[in-house]
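In: I'll drop the sequence and a predicted model, then ask my questions.
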Amino acid sequence: MIRILGIDPGSRVTGFGIIDSDGINAVHVAHGTLRLKGKELPPRLGQIFAEISEVIESYRPEVMAVEQVFVSKNPSSALKLGHARGAAICAGVSRGLAVAEYTPRSIKKAVVGTGSAEKEQVQHMVKLILKLAENPQEDAADALAVALSHANTNTTLGRLAAGRTR
């Protein structure tokens, strides 16, 4: 079993999700959202770093998977999202975690089966896959989807590598 921390970064709300995966089955460990306070960006980035650090200390994941920045219509929003990603990644790296990055499209494809899935579809599939009683909040569901995407990708890469060594 490997413990994976998934991160859905945001400058106002950052989602996190933790799963254990043996490469075939995934088990829900925890999920939640960081509601970032204040108007100024630097203190919010500090809060992301501190709170993700606490999550890492509490749950001891072995790897972190983070959603990549997508370029939206608003370059300012994309920059803020990039800063939020950086704060989360720094928290992971400073605690010795390897960090994997996935595009929003590849995450949706891994969890739902199509890269153009809607948020509600991601929430529903995360609920089903992890056998949760109810749909997780959007940002937490996205973070769990990032972790599931890493579990799927890691398993596939492991199988490919094993096939090459035979």
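Out: Everything's here; your move. Keep in mind that what you see is a predicted model, and the values were worked out from it rather than measured.
In: Every contact and neighbour count from this point should use C-alpha atoms.
Out: OK.
In: tell me which element residue 6 is part of?
Out: Using DSSP states H and E, the element containing residue 6 is strand 2-8.
In: Give me the distance from the longest helix out of those in the chain to the chain's centre.
Out: For the chain, the longest helix by residue count, based on DSSP state H, is helix 138-164. Chain-centre distance of helix 138-164: 11 Å, with CA atoms, centre = their mean, to the nearest Å.
In: repeat for stretch 75-91
Out: 14 Å.
In: quick one: contacts of that stretch?
Out: Counting by CA atoms under 8 Å, 6 or more residues apart in numbering, stretch 75-91 makes contact with 7, 9-11, 41, 45-46, 48-50, 52-53, 66, 68-72, 99, all of which sit outside it.
In: Please list only the buried members of those.
Out: 7, 9-11, 41, 45-46, 48-49, 52-53, 66, 68-69, 99 (16 or more other CA atoms under 10 Å).
In: Tell me which two in those are the farthest apart.
Out: Largest separation among the buried ones among the contacts of stretch 75-91 by CA to CA: 41 and 99, giving 23.3 Å.
In: then this one, side by side with the first:
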Amino acid sequence: MKVLGIDPGLRNMGWGVIEVDGPRIRHVANGTIHSDGAQDLGARLSVLFRGLCAVIATHAPDEAAVEQTFVNKDATGTLKLGQARGVALLAPAEAGISVGEYAPNAVKKTVVGVGHAAKEQVQHMVRIQLPGVIFDSPDAADALAIAICHSRHLQGRTLRVATPKRGAA
């Protein structure tokens, strides 16, 4: 199974694809879709959408995951990030791919073991779990962490479904 992780951003949208085989994961690809800050918002969102659709067409993921938006001090920035996040949800949904959503702390806790880990710690653990990976950008590294988080949650769900309950015959 292939999992696409997406780190939404209006200027830089990170993406990462991993392949999951039971408990094993393998890096497939990662990158960053860039939009031009000089363009109007609609044009920037279109660039992000078309770029993400191209990634989906190239790598044909089975599942996708997007990081939830955090609220920062700048309300306008938060709203714009939310619109980029909308694109990150829309592109896989349009391709018929189910999309998981994870809070930043849930991604960090799954990948590092600590919900308030620093970016460097997250990148270090992604490198350990995906040996030889070279990040296109910090946003792509975050996207790979989101993909890893989603794969681990999917594995947990599969184990719970596959494990018979006690007393069941």
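Out: Cool, the structure landed. This structure is a prediction, so every number in the text was calculated from the model and none was measured.
In: hmm, back to that, which of the buried ones among the contacts of stretch 75-91 of structure 1 sits closest to residue 160 of structure 1?
Out: Nearest to residue 160 of structure 1 out of those is residue 99 (CA to CA; 20.4 Å).
In: give the contact list for that closest one.
Out: Contact analysis of residue 99 of structure 1 by CA under 8 Å, 6+ apart lists 63, 64, 65, 66, 89, 92, 93.
In: Which ones among these map onto helices?
Out: Per DSSP H, the contacts of residue 99 of structure 1 map to helices at 89, 92, 93.
In: follow-up on the earlier one: can you tell me the mean distance of the longest helix of structure 1 from structure 2 after alignment?
Out: Following the fit onto structure 2, the mean deviation recorded for helix 138-164 of structure 1 is 0.7 Å by mean CA distance after the TM-score superposition for structure 1.
In: Compare the contacts of residue 99 of structure 1 and tell me which is most surrounded.
Out: residue 65 (30 neighbours; other CA atoms under 10 Å).
In: Among the ones in helices among the contacts of residue 99 of structure 1, find me the one that's closest to residue 112 of structure 1.
Out: residue 89 (25.3 Å).
In: Show me what the closest one lines up with in structure 2.
Out: Aligned counterpart of residue 89 of structure 1 in structure 2: residue 89 (TM-score structural alignment).
In: mind putting the contacts of residue 99 of structure 1 in JSON lines, distance to residue 109 of structure 1 included?
Out: JSON lines is the format used below for the contacts of residue 99 of structure 1 (distance: CA to CA, whole Å):
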{"residue": "63", "distance to residue 109 of structure 1": "21"}
{"residue": "64", "distance to residue 109 of structure 1": "19"}
{"residue": "65", "distance to residue 109 of structure 1": "16"}
{"residue": "66", "distance to residue 109 of structure 1": "15"}
{"residue": "89", "distance to residue 109 of structure 1": "23"}
{"residue": "92", "distance to residue 109 of structure 1": "25"}
{"residue": "93", "distance to residue 109 of structure 1": "27"}
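In: Just the closest of those to residue 166 of structure 1, please.
Out: Using CA to CA, residue 63 is the member of those that lies nearest residue 166 of structure 1, at 27.1 Å.
In: Make sure that closest one is actually in contact with residue 5.
Out: Yes: between residue 63 of structure 1 and residue 5 there is a contact at 6.3 Å, judged by CA atoms under 8 Å.
In: Give me the subset of the buried ones among the contacts of stretch 75-91 of structure 1 lying in strands.
Out: 7, 66, 99 (DSSP state E).
In: Turn those into a markdown table, including distance to residue 78 of structure 1.
Out: A markdown table is the format used below for those (distance: CA to CA, whole Å):
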| residue | distance to residue 78 of structure 1 |
| --- | --- |
| 7 | 16 |
| 66 | 15 |
| 99 | 20 |
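In: Out of these, which comes closest to residue 125 of structure 1?
Out: Proximity to residue 125 of structure 1 was ranked across those by CA to CA; first place goes to residue 7, at 17.3 Å.
In: And residue 102 of structure 1, how far from residue 151 of structure 1?
Out: According to CA to CA, to the nearest Å, residue 102 of structure 1 and residue 151 of structure 1 sit 12 Å apart.
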